[in-house]
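In: pasting the sequence and the predicted coordinates here, then a few questions.
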Amino acid sequence: MDRSSLRPLVGISACLKENGRGGWHHTVGEKYVQAAVRAVGALPILIPAIGPEFDDEPGFIAALDRLLDGLDGVLLTGSPSNVEPHHYGKQSREGTLHDPARDATTLPLIRHTIDRGVPLFAICRGLQE
């Protein structure tokens, strides 16, 4: 089957959030999933925020590149959290929400998405990244 006749695959960045009971969840707002489906008929592929476990490992970067080879686009979502300021030489203000797992996943993902020429759409926090 010709790839042009298939639904596009769009990677969507997830956040890592505590569920209030001591557990953690990778989350993506339904509005972002529906945006990919409705805008381009995509099959959304959620990208979990697992970066800190692998961020300096060459295998992580190779896995990102393999993922990007199969995607038709990447959507970086909004979030209540902000990019940690140390990534751009600043300090965080007390009470600011951060998601270091997302930072460690999306920041290298963005660089590789651009390097590979994969379309990238960023919303809110995604634009900060």
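Out: Structure received.
In: CA only for contacts and neighbour counts going forward, please
Out: Noted.
In: give me the buried stretch members for the lengthiest helix in the chain, please.
Out: Looking across the chain with DSSP state H, the single longest helix is helix 100-116. By 16 or more other CA atoms under 10 Å, the buried positions in helix 100-116 come out as 100-110, 112-113.
In: strands of this protein, start to end?
Out: Taking DSSP state E as the test, the strands found in the chain are 9-13, 15-18, 24-27, 43-47, 73-76, 120-122.
In: below is structure B, check it against A:
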Amino acid sequence: MRPLIGLTTYTERATYWVVTDEETVLIPRGYLDMVSTAGGIPVLLPPTADGPDAVESCDGLLVAGGPDIGAGCYGATRGEHDDDPRTERDAADLATVRRALERGIPVLGVCRGHQLLNVALGGTLHQHLPDAVGPDEAAVHSSAPGVYGPVGIGVAPGSRLAEILGTGPLSVRCHHHQAIDRVAPGLRVTARAGEVVEAVELDGATDGAPWVVGVQSHPERSPDDLRLARGLVEAAEHHRAIGRPGIRVAG
């Protein structure tokens, strides 16, 4: 059987068919298609307290993008530009990521998921990128509502990301106004766009550490490029076949 890849989901008010403004659990279709085409079986994980238990049945985990992580999750106060808090999703996603890390389950974090990896391991975020790098540089990362614009990145040689994508120069598709600030212990920055952290992974990639990669970009928005998804699926296949020790996660 193909490896099972858990995908985090989220709750939003939605209108569809004969239903108006109903609380609905959803995820953009691009994530499912990306995982399926790359050789995995996508499994939707609930944005509830059941999420951590559900991920134990999976061979890999993809942490999807979405709204800002609540500032309180990394010891900050909500800023004027922060999205409305999604406390249930934050709690479920953080618990699910931590469980996956403890079990050695391969993880790919996308945008919010990349930031969540950092927060789950004790890092912090820039709450509004224009305040950190200036409005001109920040505008490249969030050009317009709903637009995933091209961003040039440089990838660190010797990283898992370099094995998958090469060292560049590379162009990826981004839409975000927050970014990693203080990098969590145990994580290594493996790509940047100027001052902005564009990718992280667990330190010790060549020494048997679990396959854990976070990217600030949105690979599901580039359906012709399945390299990251295939990397996750291959790691999930390896994990299912022989397993790999996890890491200890505080919090």
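Out: Great, that's in hand. Quantities reported herein were computed from a predicted structural model and do not represent experimental measurements.
In: quick check: TM-score for this pair?
Out: Superposed pair, TM-score by TM-score structural alignment, normalised by the length of structure 1: 0.77. Supporting alignment: 111 aligned residues with a CA RMSD of 1.7 Å.
In: ok, back up a step: out of the strands of structure 1, which is closest to residue 95 of structure 1?
Out: Across the strands of structure 1, residue 95 of structure 1 has its closest neighbour in strand 15-18 (15.8 Å, CA to CA).
In: show me what that closest one is packed up against.
Out: strand 24-27, helix 100-116 (3 or more CA pairs under 8 Å, 6 or more residues apart in numbering; DSSP states H and E).
In: tell me roughly how far that strand lies from structure 2 on average.
Out: Its matched residues in structure 2 lie on average 1.1 Å from strand 15-18 of structure 1 after superposition (mean CA distance after the TM-score superposition for structure 1).
In: which parts of that strand count as buried, going by neighbours?
Out: For strand 15-18 of structure 1, by 16+ other CA under 10 Å, it's 15-17.
In: what sits against the residue lying closest to residue 124 of structure 1 once chain neighbours are set aside?
Out: Nearest residue to residue 124 of structure 1 in three dimensions, chain neighbours excluded: residue 78, at 4.6 Å (CA to CA, 6 or more residues apart in numbering). Listed by CA atoms under 8 Å, 6 or more residues apart in numbering, the contact partners of residue 78 of structure 1 are 122-126.
In: before we move on, what about residue 26 of structure 1?
Out: Taking CA under 8 Å, 6+ apart, one finds 14-17, 48-49 in contact with residue 26 of structure 1.
In: just to check, residue 227 of structure 2 is in contact with residue 164?
Out: Yes: counting by CA atoms under 8 Å, residue 227 of structure 2 touches residue 164, with 6.2 Å between them.
In: picking up where we left off before, what's the farthest-apart pair in the contacts of residue 26 of structure 1?
Out: So, these by CA to CA: farthest apart are 17 and 48, at 11.1 Å.
In: about what we covered before: in JSON lines: the buried residues of helix 100-116 of structure 1, plus distance to residue 71 of structure 1.
Out: Shown next, in JSON lines, are the buried residues of helix 100-116 of structure 1 (distance: CA to CA, whole Å):
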{"residue": "100", "distance to residue 71 of structure 1": "24"}
{"residue": "101", "distance to residue 71 of structure 1": "22"}
{"residue": "102", "distance to residue 71 of structure 1": "19"}
{"residue": "103", "distance to residue 71 of structure 1": "20"}
{"residue": "104", "distance to residue 71 of structure 1": "20"}
{"residue": "105", "distance to residue 71 of structure 1": "16"}
{"residue": "106", "distance to residue 71 of structure 1": "15"}
{"residue": "107", "distance to residue 71 of structure 1": "17"}
{"residue": "108", "distance to residue 71 of structure 1": "16"}
{"residue": "109", "distance to residue 71 of structure 1": "12"}
{"residue": "110", "distance to residue 71 of structure 1": "13"}
{"residue": "112", "distance to residue 71 of structure 1": "12"}
{"residue": "113", "distance to residue 71 of structure 1": "10"}
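In: this completes my enquiry, with thanks.
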